[in-house]
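1. task: produce atomic coordinates for the following.
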Amino acid sequence: FVICFLATTAAGATITTVNSHYTAAEVSRQLHDSEASVVMYHPNTAAAVLGATQMLPPGTVKHMISTHEAINSSDLSLSTLAADDGLAYPKNLQVDVASDVSVLPYSSGTTGAPKGVMLTNRSIVANLQQLSHPDLIFNNPFGVDITFAVIPLFHIYGMVTCLFLTLTTGSKCITFTKFDPHLYIKCLLKYKPTVLHTVPPILHFLVQTPQVQREVMASVQTIGSGAAPVGEALAQQVRSKFGDNIQFQEGYGMTELSPVSHVAPIGQFVAGSCGKLVPNTTCKLVHLETGDVLAPGDGEGELCIKGPQVMKGYFNNPEATASTIDDEGWLHTGDVARVNEDGNCFIVDRIKELIKVKGFQVAPAELEDVLRECPGVADAAVIGVPDSKAGEVPRAYIVKDTSNHSVTAEELQKFMAERVAAHKQLVGGVVFVEVIPKAMTGKILRKDLRDLAEL
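-> Below you'll find the predicted structure:
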């Protein structure tokens, strides 16, 4: 992956990374939308890739390159390309680092169809320089940092924060094709990482697995999480089991930001906060109803970002670009946030996920936090469902605790009635499910829940 990625960008071409778990139809849609003409694939993904190319008009994909042995006789292999005389490599390559698109990752699509995000060499390098600031990097006094990157490299977090940042800082990066519990524990003991880039579900695994004792995590100095908040309770559980010396470093970003705008400086972890602005970046909070710009400590508003890491726009989608980046260059994240006087940013919810009950805005994340405190609840997700009188009302999807299956919808309703305002009650009902649909990063896929509810 790394060789293919860097070679493509070095040749002046644009690379679009594809989720390795995609079906043939999903791969086909991205190939078509991105106008890709060359496909590099791993044999494990060959079935989906070949199926995808067959769905496209003939001649759309001009070359197929396998990272290992070629599946079809007409395909090339990476080893064959690496063994040539290099004459095909472009001479005097002219690349405009500010405007030429280097990487075209696709946004998650949790609030709409996936869109190609145009990132330039400059936007990515700018973000790497921002993240390399001394206040944000843990310097191992005993040698080179060893980073564990279990985040998929096709994901913007894995690509930039895990892979490219370790290369930028001269660290060693240990990558995984997927999270395998046994292998992960084995590698913790073998490689003794100092930095873990991870997500909350893996931290829960480490805390709850008896064979992961303190000595397994003895080398770990910093744990980074940027895909979903760790939370104070989980952070305390990790420190209680593995040592108070572990530093947590949360961040905030999105594909459209190359991807980071906020990171907690080393030693300044604040539970619930995604950190402070990275260098050479500004933000503002815009009141959702009045449009006024809010001062720190003055309430919640939409988080807007301006900086060199902001994307060029959405590929072949000027309408979506215009609705995301305004005329003054502010990128509207769609996230509701608050910022305290110390500059710590707290993400409250997403604008499109807010439930409007009789004109009152209800944040699903707030109700989910309360529901998870109820005995017998292992996990929870809340969405808004249509209501003839209120417009929308909250509905909860609940995963029962395996050790306590006795919790009922009535008990949950009573539990909530004692803890939240009337307009926040679960008027839309309670639905028990086996699992809450989530992205690889741990984010709740509310779109899937809406599909389940046939909304």
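2. from here on, just use CA atoms for contacts and neighbour counts.
-> Will do.
3. for Ala149, what are its contacts?
-> Ala149 makes contacts with 158, 162-163, 173-176, 196-198, as judged by CA atoms under 8 Å, 6 or more residues apart in numbering.
4. Met40 too?
-> Applying CA under 8 Å, 6+ apart, one finds that Met40 lies in contact with 4, 64-67.
5. secondary structure class for it?
-> What DSSP: H, G, I helix; E, B strand; the rest coil gives for Met40 is strand.
6. same question for the one 5 residues further on.
-> Secondary structure for Thr45, judged by three-state DSSP, is helix.
7. Val103 and Val18 touch, don't they?
-> No - look at Val103 against Val18 with CA atoms under 8 Å: they stay out of range, at 11.5 Å.
8. now the helices for the stretch 301-450 of the chain?
-> 318-324, 364-371, 409-417, 446-452 (DSSP state H, counting those that start in this stretch).
9. I'd like these as a markdown table, with distance to Asn245 and mean neighbour count appended.
-> Shown next, in a markdown table, are the helices of the stretch 301-450 of the chain (distance: least, CA to CA, whole Å; neighbours: other CA atoms under 10 Å):
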| stretch | distance to Asn245 | mean neighbour count |
| --- | --- | --- |
| helix 318-324 | 40 | 14 |
| helix 364-371 | 27 | 19 |
| helix 409-417 | 37 | 15 |
| helix 446-452 | 36 | 14 |
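10. structure for this one too, so we can compare:
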Amino acid sequence: MSEKESLVEIKNKYVTSTLSLNLDGSVYTLIDEKLKMTEDKHVLIDCLSNKSWTAKELRIAIIKVGVYLIEIGVKKGDVVAAYCPNSDLQAIFFFATVAIGGIYTGCSHLAPFPEINKIIQETKAAYLLGCKQNLDICEQLLKNQKSLKKMFIVDGESNANFASVLSIINEKHVGDISNFFLISSTITGEDSAQIVFSSGTTASPKAILLSHRNIYADFGETSPEFNMISEDDTVACYLPFSHVVGSCVLSLALYGCAKAVIMNSDSGMYKDFQCYKVTSAYIVPAVIDYFNKQEAEKFSLKKVCSIGDWLPEKVGTEFVQKFKPIYFSQLYGASETGVVTMHSFNNGVSDLKSNGVPVFDCTYKIVNKQTGEALGANEVGEILVKSPQVCKGYLNNPELTSQCFDDEGFYKTGDAGYYDERGNLYFAGRYSSLLKYYGLFISPDEIEEILLKHEAVQEVAVVGIDAGVYGQMPKAFVCLCEKFRGKITEKELFDFVNAQIEYTKTVEEIEILETLPKTSIGKIDRKKLQNIIREHHKTYNSVEV
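-> Here you go, the predicted model:
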């Protein structure tokens, strides 16, 4: 039996990891134990300020903020909403909040007022963490949202309206530390830690409730079997901490005794990767594609996980050939499920097609979406997942929560996929994104894959045009590589794709855009593309075929 096969057991059409993590406690207590083991090591650095923290300094700062939060009345179950860029101070505030049983939520500091306003309303947030850039909006929220009790700021001084996080950390007098440790010791893996909102790129965003266990169940990625993060690594933390990947990568880095490098939208990401010699990163396909256009010199990145969206094989291949990482994996997961599959470390860069094998304590199955019957190897169906990473459910929505789990407790992802004889999972698209036209299903992913084979195409997204009673026809939005801009027409791309696909699956229209809209974490925003279609198209009364 090979090493890879030993990580997986396939029995009765269930694909199960043979590895078990056996962790208990809270996110804070598990990370605090690691910080105590590496007190003199620099474990956190903020790119914008260039401030570096040793493990000991970070522990003290988290404790100080935690003590302060307890003193002003923050209690278990209270929600803190973040509306500020990633920073060392926000990281400290996150860990202090969850340490005492608070629940962290929020959105990107670049999000408009309606988004943060809705988040506070839905979560009934009691505390707000803001920044000077959004100060007017924060003060408006504090005035109008009845649930909000107090505001904190990550980059300013305290005043009558808000407290400065830096001032709290710099305060020489510390309150009752023993009470902080007493309260933090009572927080368990089943307690709520974070509310994250799905990206809403294909549907309305949903409030996802995550427990401490949901977050630290991903810590197996620091194990020798996967080794995405080790104590010698420098890890990029660029996704918002209010997003599950942002908070998980930050937590993974500290649990793995590595150095976490905190980046935000105000810093040049590629320059930061070079300057701080980042060796490990979880990055979206758009960032991987961007890196492919940069120089390979002074680039230390050796371990890469592609996350958040489907990675075109040619983009992954180009990255591997150019930067020569020792490990490259396109993992499969979601905000609701955490990481489901990724490649073992021994797999290196040998497989850019599959999404790897199930991680610690994870089982998945592929089922017929209509009957629920479990399918065998190489049969396409819906991916269902059961693991400690799977979320507690949707906030204040027990009906939706119940609908998303089957009778065996498996979460229904809504994704199509299949597995091979070795337990490798292959993502085949979202059922919700499949288009139905004249009674036939059309896969946007299949059209996208064909268009990406054209040398001029940098990015592509296919969405549906309303064709009335006939269903939906696919329209492709394309972004061209810089050297081909102005030299390739929509008709040339139209002919290219239709020469490689049967007419029943053909693309109706192709539109070239300068850039494709992205979400705050770098995923292509298909809802915005749908809005473009609605602005330019009316429902078809008749369709020529």
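11. thinking again about what came up before, more neighbours: Val103 and Val18 of structure 1, which one.
-> Val103 (23 against 18; other CA atoms under 10 Å).
12. residues contacting the aligned partner of that one in structure 2?
-> Structural alignment (TM-score structural alignment) places Val103 of structure 1 against Gln194 in structure 2. With contact taken as CA under 8 Å, 6+ apart, Gln194 of structure 2 is in contact with 103-105, 209-211.
13. how far does stretch 365-385 of structure 2 sit from the chain's center?
-> 25 Å (CA atoms, centre = their mean, to the nearest Å).
14. where do the strands of the stretch 201-350 of structure 2 begin and end?
-> With strands called from DSSP state E, counting those that start in this stretch, the stretch 201-350 of structure 2 shows them at 207-211, 234-237, 259-262, 280-283, 303-306, 327-330, 332-334, 338-342.
15. quick one: closest of those to Tyr470 of structure 2.
-> Nearest of those to Tyr470 of structure 2, taken as CA to CA: strand 332-334 at 32.0 Å.
16. how big is the offset of the closest one relative to structure 1?
-> Aligned to structure 1 and superposed, strand 332-334 of structure 2 gives a mean residue distance of 1.4 Å (mean CA distance after the TM-score superposition for structure 1).
17. which residues of structure 1 does that strand align to?
-> The aligned range for strand 332-334 of structure 2 in structure 1 is 252-254, by TM-score structural alignment.
18. which outside residues touch the matching stretch?
-> Under the criterion CA under 8 Å, 6+ apart, residues 156, 226-227, 259-263, 274-275 lie in contact with stretch 252-254 of structure 1.
19. how close does Glu535 of structure 2 get to Leu529 of structure 2?
-> Between Glu535 of structure 2 and Leu529 of structure 2 the computed distance is 10 Å (CA to CA, to the nearest Å).
20. so which of the contacts of Met40 of structure 1 are in strands?
-> 64-66 (DSSP state E).
21. compare these and tell me which is most surrounded.
-> Highest neighbour count within those: Ile65, with 23 neighbours (other CA under 10 Å).
22. report the separation between it and Ala36 of structure 1.
-> Separation of Ile65 of structure 1 from Ala36 of structure 1 (CA to CA) stands at 13 Å.
23. now for the nearest residue to Leu257 of structure 1 once chain neighbours are set aside: which residues touch it?
-> Distances taken as CA to CA, 6 or more residues apart in numbering place Val310 nearest to Leu257 of structure 1, at 4.6 Å, with adjacent residues excluded. Each residue near Val310 of structure 1 by CA under 8 Å, 6+ apart is listed here: 123, 256-258, 331.
24. counterpart of Val310 of structure 1 over in structure 2?
-> So Val310 of structure 1 corresponds to Val390, using TM-score structural alignment.
25. one more: Lys178 of structure 1?
-> Aligned by TM-score structural alignment, Lys178 of structure 1 pairs with Ser265 of structure 2.
26. cool, and Thr281 of structure 1?
-> Under the alignment (TM-score structural alignment), Thr281 of structure 1 maps onto Cys362 of structure 2.
27. surely Cys305 of structure 2 meets Ala281?
-> Yes - in this structure, Cys305 of structure 2 is within contact of Ala281 by CA under 8 Å, at 6.5 Å.
28. so how far is stretch 357-376 of structure 2 from its chain's centroid?
-> Here the centre of stretch 357-376 of structure 2 is set off from its chain's centre by 22 Å, with CA atoms, centre = their mean.
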